[in-house]
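Novice: Let's see this in three dimensions:
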Amino acid sequence: MKRSVIYSFGLPFSFLLAGCAPGHDTAAALSPNIPVAHIETGLVAGQWPENEWWKTFHDAQLNSLIARALADAPDMQIARQRMALAEAQAKMAIAADSPQIDFSADAERQKMSAEGLMGPFALTDPAAGTTGPWYTNGTLGLTAGWDLDLWGKNRAQVAARIGKVNAQKAEMEQTRQLLASSVARLYWDWQTQTAMEKGVNAIKREQQNIIAADRELYQQGITSSVEGVETDINARKSDERLAEIQGKKRAIEARLAALTRTPVVTLSPQPLPAVNTTLPASLGYELLARRPDLQAAHWYIEASMSEVEAAKAAFYPDVNLMAFLQQDALHLSDLFRSSAQQMGVTAGLTLPIFDSGRLNARLDIAQAQSNLSVANYNKAVVEAVNQVTRTASEVETLRVKNQHQQQVEADAARVVALARARFNAGMLAGSRVSEAKIPALQEHIAGVRLQGQYIDATLQLTSALGGGYHNG
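Specialist: Just a heads-up that it's a prediction; the model follows:
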């Protein structure tokens, strides 16, 4: 008797230990080149700081453009829907890991076969309690089920879904930053072109002064008409530059209208920001914590590792608890009697023994996807470091060039001041003052172009750092 009891209890556990589908070694897991902790400084999982860096320009016109782009741009709509889908999938995974209770009710009208297994019920026999052959069977009640998840498969799937939600949040922030950066770059390019247009118009006015003076001298017979040809040519070139600048401005306005989904974009000129930004002494990995693409890649790694754990747990048996509390009767008139009540509890066990390699294939797929996520992360880190290094170098170079250009403009201004002083003293004709102003205005336009290039480079560096220079 004791031996039979031992066998009856030991046999199921033997199946548990030896009956699982055989597994095999998978490919070695890749490791991130840069530890994930190095790019997580100052961040809270699943949240993102408000990186509204464009507000540091204190330009209401720019703020309005970016606000419209972030609210209505199709890219943002797509990003929001992707995040909503990921959140819904995570809720589904969480629900699947919890107990479930259902209510069901059904009624069935049937005729019993006198020749079948239920043959006695086809007869009308008061002594036997049968009233056949027709019956209206009814059932109603509650059923409950719960997958105990002893090996953590469901929990791993929940963790994977949550990781994907966090990745989608980071990707939405990436879209937000790219849109804001695109609008800001176009906006300051328009302002740069406007400032250059103002400088070219100033040059054209001085050229008109020279042309008028040359025409007066020619009419008085002092000079020949050939002497003013070069000034006429330069004036035509100024017209060409103005046409080119105006064409660029129209193209920028069209692109801003597309990004902000506005029929017509009307901008007013604003002064360009000063060149006075100081970069951090060291652009280390901790500054990359603000990059949404690296955060997304990190969360995809976390999700893929959970998928691997879920695939491994699938080799072990599933244990389910099921229970029911119902009313069941052959006749609806008897359905609500206490004697029609039935209840029960069932413990179910599902043990994979032979599956033709399906579980191993799923594990291989999960491991390969995890390795791919790590490889993508490693690539993203290398590209991020290269981008930051390249743009930071460009910003520093343009900062130095702007300093030198400011000195050149100061020297050109002294030449103009000297010419004006000689004109005031009656030593120089007014047209000569205009001739002295033109090189100074050309240097000013060159300075505006350099200033615009510097602003654009700082915006690119801001984007490369994910939203700002400051860590935290």
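Novice: all contacts plus neighbour counts: C-alpha atoms, from now on.
Specialist: OK.
Novice: pretty sure Leu283 belongs to a helix, no?
Specialist: No. Note on Leu283: no helix contains this position according to DSSP: H, G, I helix; E, B strand; the rest coil, which reports coil.
Novice: From Val388, how far off is it?
Specialist: Using Cα to Cα, to the nearest Å, we find Leu283 at a distance of 8 Å from Val388.
Novice: who has more neighbours, those two?
Specialist: Relative neighbour count places Val388 above the other of Leu283 and Val388, with 21 against 15, counting by other Cα atoms under 10 Å.
Novice: Show me what the strand or helix carrying the more buried one is packed up against.
Specialist: According to DSSP states H and E, Val388 maps onto helix 358-424. If contacts are counted by 3 or more Cα pairs under 8 Å, 6 or more residues apart in numbering; DSSP states H and E, helix 358-424 sits against helix 292-313, helix 430-464.
Novice: can you point me to the longest strand in this structure?
Specialist: If you go by DSSP state E, the chain has its longest strand at strand 134-147.
Novice: Please pull up the helix or strand immediately following whichever helix or strand Trp190 is part of.
Specialist: Taking DSSP H and E as the definition, Trp190 sits inside helix 153-219. Using DSSP H and E, the helix or strand that follows helix 153-219 towards the C-terminus is helix 229-260.
Novice: Quick check: buried residues in that next one?
Specialist: Buried residues in helix 229-260, counted by 16 or more other Cα atoms under 10 Å: 231, 235, 238, 241-242, 245-246, 248-249, 252-257, 259-260.
Novice: List the contacts of the spatially most central residue of the chain.
Specialist: For the chain, the residue sitting closest to the mean C-alpha position, by Cα atoms, centre = their mean, is Glu171 at 1.9 Å. Contacts of Glu171 were listed using Cα atoms under 8 Å, 6 or more residues apart in numbering, and they are Ala79, Pro292, Asp293, Ala296.
Novice: Please name the nearest non-neighbouring residue to the last one.
Specialist: Spatial nearest neighbour of Ala296, chain neighbours left out: Ala167 (4.2 Å); criterion: Cα to Cα, 6 or more residues apart in numbering.
Novice: one more to put side by side:
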Amino acid sequence: MSNARLAEASAVELEISTDVATLYYGIQTTYHLIDLLNESGEVATFAVQAHEAYAARGLEALTLPEEAQARQLAIERQIVSAQGQIKQLRESMRALLGAGSDDLPAIEPVALPRSHAALPATLAYELLARRPDLQAMRWYVEASFDRIDAAKAAFYPSFDIKAFFGFNALHLADLFTHASQQINLIPGLYLPIFDGGRLNSNLSGAREGSNLLIEQYNQAVLNAVRDVAQTGSRLQTFDAETELQKRRIESVAFARDSVEAHYRRGLASRLAALEARQPVIAEQIALLTLRGQMLGQEITLTKTLGGGYRADPPVEPKPR
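Specialist: Take a look at the predicted model:
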């Protein structure tokens, strides 16, 4: 039971650390959003001034300065909203850490980390053995076996969780359908699946309790497989979307560079050159949104795998 309690404490630490990481990178992503919005705002401010000057000389209709100002005000509203979002995220982090109003240090803007959305060749089921919440439940199940002196019926499936990408619902039978005959375990850790059916004869109150623990544990394992599969699938989707978005930025930037080249040769106005930057900034904001979502999914994958994954050499399970 002491092992189960230690595992439960580790599960709480993992939950808090990943929640803090999510909030932190939410703040950092919003800082970068504000930078892009400020860049867009500078263009909008110049556009307002230029259209007002044109209108004052009778070269443009009076509606154009008003339209430019409306765009400027919309950007300013987005900046105010983003600044408020940073305050809310920071307050959420402070509350999560139990820090006082003045105890949380300032969070300065930093560069976003490069995404590692590319998944390993396999996401082995054995990786879930690092999840402290599942290990805690396993200890409780095994403790219940000790109390009732029942024969354990444990299975050690081995399969690639990627096989379940796109599955909306899973059943235990699915795990064994995809299980490998070669069973490899992470050194010092294992995550069996228990068969409560072998404990069903002549049920006593203790045996009923053990079977309930088995059912809860097996369902938790099944949910963990599903969560890893869904998170990995979403990461693959974000990775593909990011590559497409980068190509889109390159295409839009080509048009911007063309207008700026015309401006340098005196064939286009400064206003036209600056306004050609706005579509690029808009696409950069879209890319930033994707990067923020991808970071969130990477943190989620770390959490669903119990803190990460490493390529440890497999060992054979020993009979108990």
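Novice: Would you state the helices of the stretch 1-150 of structure 1 in chain order?
Specialist: Along the stretch 1-150 of structure 1, the stretches classed as helices by DSSP state H, counting those that start in this stretch are 2-18, 60-72, 74-96.
Novice: Serialize these to a markdown table and add fields for mean neighbour count and distance to Ala384 of structure 1.
Specialist: Below are those laid out as a markdown table (neighbours: other Cα atoms under 10 Å; distance: least, Cα to Cα, whole Å):
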| stretch | mean neighbour count | distance to Ala384 of structure 1 |
| --- | --- | --- |
| helix 2-18 | 11 | 48 |
| helix 60-72 | 17 | 24 |
| helix 74-96 | 16 | 22 |
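Novice: Columns distance to Ala380 of structure 1 on top of these, output as a markdown table?
Specialist: As requested, those are exported to a markdown table (distance: least, Cα to Cα, whole Å):
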| stretch | distance to Ala380 of structure 1 |
| --- | --- |
| helix 2-18 | 43 |
| helix 60-72 | 25 |
| helix 74-96 | 20 |
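Novice: To Ala421 of structure 1, which of those lies closest?
Specialist: Evaluated with Cα to Cα, the helices of the stretch 1-150 of structure 1 place helix 60-72 nearest to Ala421 of structure 1, the distance being 41.3 Å.
Novice: So what touches that closest one?
Specialist: Counting by Cα under 8 Å, 6+ apart, 54-55, 76, 176, 179-180, 183-184, 187, 259-261, 267 sit against helix 60-72 of structure 1.
Novice: Which two among those residues are spaced furthest apart?
Specialist: Across the contacts of helix 60-72 of structure 1, no pair lies farther apart than Met76 and Leu267, at 23.8 Å, counting by Cα to Cα.
Novice: How many residues are close by the aligned partner of Ile285 of structure 2 in structure 1?
Specialist: Ile285 of structure 2 maps onto Ile445 in structure 1 when the alignment is built from TM-score structural alignment. The local packing count at Ile445 of structure 1 equals 22, with neighbours defined by other Cα under 10 Å.
Novice: what's Ile445 of structure 1 in contact with, if anything?
Specialist: Contacts here follow Cα under 8 Å, 6+ apart; on that basis Ile445 of structure 1 touches Ala195, Met196, Gly199, Val200.
Novice: do the same with Ala55 of structure 2
Specialist: With contacts defined as Cα under 8 Å, 6+ apart, the neighbours of Ala55 of structure 2 are Ala61, Leu62, Leu64, Pro65.
Novice: among the residues you listed, which recur in structure 1?
Specialist: Using both residues aligned by TM-score structural alignment, their matches' Cα atoms under 8 Å, structure 1 keeps these contacts from these: Ala61, Leu62.
Novice: Among the contacts of Ala55 of structure 2, name the buried ones.
Specialist: Buried residues within those, counting neighbours by 16+ other Cα under 10 Å: Leu64, Pro65.
Novice: Switch the contacts of Ala55 of structure 2 over to TSV; also include distance to Gln297 of structure 2.
Specialist: Listed next are the contacts of Ala55 of structure 2 as TSV, based on distance: Cα to Cα, whole Å:
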residue	distance to Gln297 of structure 2
Ala61	49
Leu62	48
Leu64	43
Pro65	43
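Novice: contacting residues around Ala105 of structure 1?
Specialist: Neighbour list for Ala105 of structure 1: Gly138, Thr139, Leu140, Gly141 [criterion: Cα under 8 Å, 6+ apart].
Novice: Looking for the alignment partner of it in structure 2.
Specialist: Superposed on structure 2 with TM-score structural alignment, Ala105 of structure 1 falls in a gap with no aligned residue.
Novice: cool, Ala368 of structure 1 as well?
Specialist: Ala368 of structure 1 is assigned Glu208 in structure 2 as its aligned equivalent, the criterion being TM-score structural alignment.
Novice: count of neighbours near its match?
Specialist: Using other Cα under 10 Å, Glu208 of structure 2 is surrounded by 15 other residues.
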